[in-house]
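Peer 1: Got a predicted structure here, sequence first:
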Amino acid sequence: MDTVQEGGCACGAVRFRVGAAPRRVGMCHCMTCRRIHGSAFGVYAVFERGDVEFSGRTEAWHSSSEAWRHFCPVCGSVAFMEYPDTGEIDVPLGAFDKSGLYEPAYELWCRRREPWLPAGVRTEYDEDRPRQPDGDTS
């Protein structure tokens, strides 16, 4: 698989290019992810900020004490989540041009998971992942 991957929003006004493998890939069942995706969960590949290049204008809102969610102001698609304190960028898997690139290794906020979704498939966290002593969450 090529390390360089590209993608973008639904209308093409925002594009991105990643030049490295993700640090990790996970699913999130929190209510914010459910609502912004209009789905039962969100799935994100997590990259170092310097590994992702964006073109096009985004708008952002502070969705939690740690994160800013960026979206395309034209079509409303989720573009990425930014964590300034950790230097990470979460890119939704559905925004990549190719499918089947990355498989989630864990699930967050499983206490909000729909009961019809299978459990026990990957590492599960009732809420968020615990932070490591150095602040890293990998």
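Peer 2: On my side now, so go ahead.
Peer 1: all contacts plus neighbour counts: C-alpha atoms, from now on.
Peer 2: OK.
Peer 1: Check whether the residue most central in space within the chain sits in a helix, strand or coil.
Peer 2: Closest residue to the average C-alpha location of the chain: Tyr44 at 2.8 Å, with CA atoms, centre = their mean. Secondary structure, DSSP: H, G, I helix; E, B strand; the rest coil: Tyr44 is strand.
Peer 1: hold the first one in mind and look at this next one:
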Amino acid sequence: MSYSGVKEGGCQCGRVRYRVDVEGAEAYLCHCRMCQKATGGFAAAFVQVEDDHLTWESQPDWYDSSPIAQRPFCKHCGTPLGFRFKDGTGQDLTVGSFDDPSDFVPIAHAGAESLHEAWIDLRALPRQRSEDTKSVADRWHQAGLEVPE
């Protein structure tokens, strides 16, 4: 990770917010089936942070995702916000929940037993921006809004 300092983040609806000093934090992808199911994705992108570096400005909801772990989320919008072991110190925040996740670079793959190789190197796939996708842009414009970034 190339960034150090304080970053902010939270859920999609804005009810849950946090501030965290990411000095020394490491980003990674977890491919385990628990993370796949918890996020609905092929992997969960996390940043490991220390508890004393994290301040929840508004508290998340928590659920026991397994006998050994808990996950914070927003019960209003459903945003998955992270992961922590019940007996551990520190926790992992979802990269996508940061207001600006662009500074994070993953250093490792965890849960590699469930890694889907076809989803790792996607550079050759065509890319289309949301504002250039007519079906998406039209719906935002009909709602009286611009397409969000």
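Peer 2: Yes, it's here. Because the structure is predicted, anything quoted here is derived from the model rather than measured.
Peer 1: What is the equivalent residue in structure 2 for the residue nearest to the centre of structure 1?
Peer 2: Counting by TM-score structural alignment, Tyr44 of structure 1 lines up with Phe46 in structure 2.
Peer 1: how many other residues sit next to the closest residue to the residue nearest to the centre of structure 1 other than its chain neighbours?
Peer 2: Leaving aside its chain neighbours, Tyr44 of structure 1 sits nearest to Pro92 (4.3 Å; criterion: CA to CA, 6 or more residues apart in numbering). Residues contacting Pro92 of structure 1 under the criterion other CA atoms under 10 Å number 23.
Peer 1: circling back: please report how far the match of Tyr44 of structure 1 lies from Cys74 of structure 2.
Peer 2: Going from Phe46 of structure 2 to Cys74 of structure 2 by CA to CA, to the nearest Å gives 17 Å.
Peer 1: and the residue nearest to the centre of structure 1, what is it in contact with?
Peer 2: Applying CA atoms under 8 Å, 6 or more residues apart in numbering, one finds that Tyr44 of structure 1 lies in contact with Val25, Gly26, Met27, Asp90, Val91, Pro92, Leu93, Pro104.
Peer 1: One more: Trp62 of structure 2?
Peer 2: Trp62 of structure 2 sits in contact with Gln70, Arg71, Pro72, Phe73, where contact means CA under 8 Å, 6+ apart.
Peer 1: Can you report how many residues lie near the equivalent of the second one over in structure 1?
Peer 2: To tie it back to what came earlier, the one meant is Arg71 of structure 2. Alignment note: Arg71 of structure 2 maps to Arg69 in structure 1; criterion TM-score structural alignment. Counted with other CA under 10 Å, the burial measure for Arg69 of structure 1 works out to 20 neighbours.
Peer 1: now Glu26 of structure 2
Peer 2: The tally of other residues near Glu26 of structure 2 (other CA under 10 Å) stands at 19.
Peer 1: So what does it match up with in structure 1?
Peer 2: Looking across to structure 1 (by TM-score structural alignment), Glu26 of structure 2 lines up with Arg24.
Peer 1: burial of the spatially closest residue to that match that is not a sequence neighbour, as a residue count?
Peer 2: With sequence-adjacent residues excluded and distances taken as CA to CA, 6+ apart, Arg24 of structure 1 is closest to Val46, at 5.4 Å. Burial measure for Val46 of structure 1: 22 neighbouring residues, criterion other CA under 10 Å.
Peer 1: Return the residues in contact with the closest residue in space to Val52 of structure 1 that isn't next to it in sequence.
Peer 2: The spatial neighbour of Val52 of structure 1 that comes closest, neighbours along the chain excluded (CA to CA, 6+ apart), is Val18 at 4.5 Å. With contact taken as CA under 8 Å, 6+ apart, Val18 of structure 1 is in contact with Thr3, Val4, Gln5, Glu6, Asp51, Val52, Glu53.
Peer 1: if you look at these, which of them are in strands?
Peer 2: Secondary-structure check on the contacts of Val18 of structure 1 using DSSP state E: residues within strands are Gln5, Glu6, Val52, Glu53.
Peer 1: what range in structure 1 does the longest helix seen in structure 2 sit on?
Peer 2: Identified as the longest helix of structure 2 according to DSSP state H is helix 134-142. Applying TM-score structural alignment, one finds that helix 134-142 of structure 2 aligns to no residue range of structure 1.
Peer 1: Thank you, goodbye.
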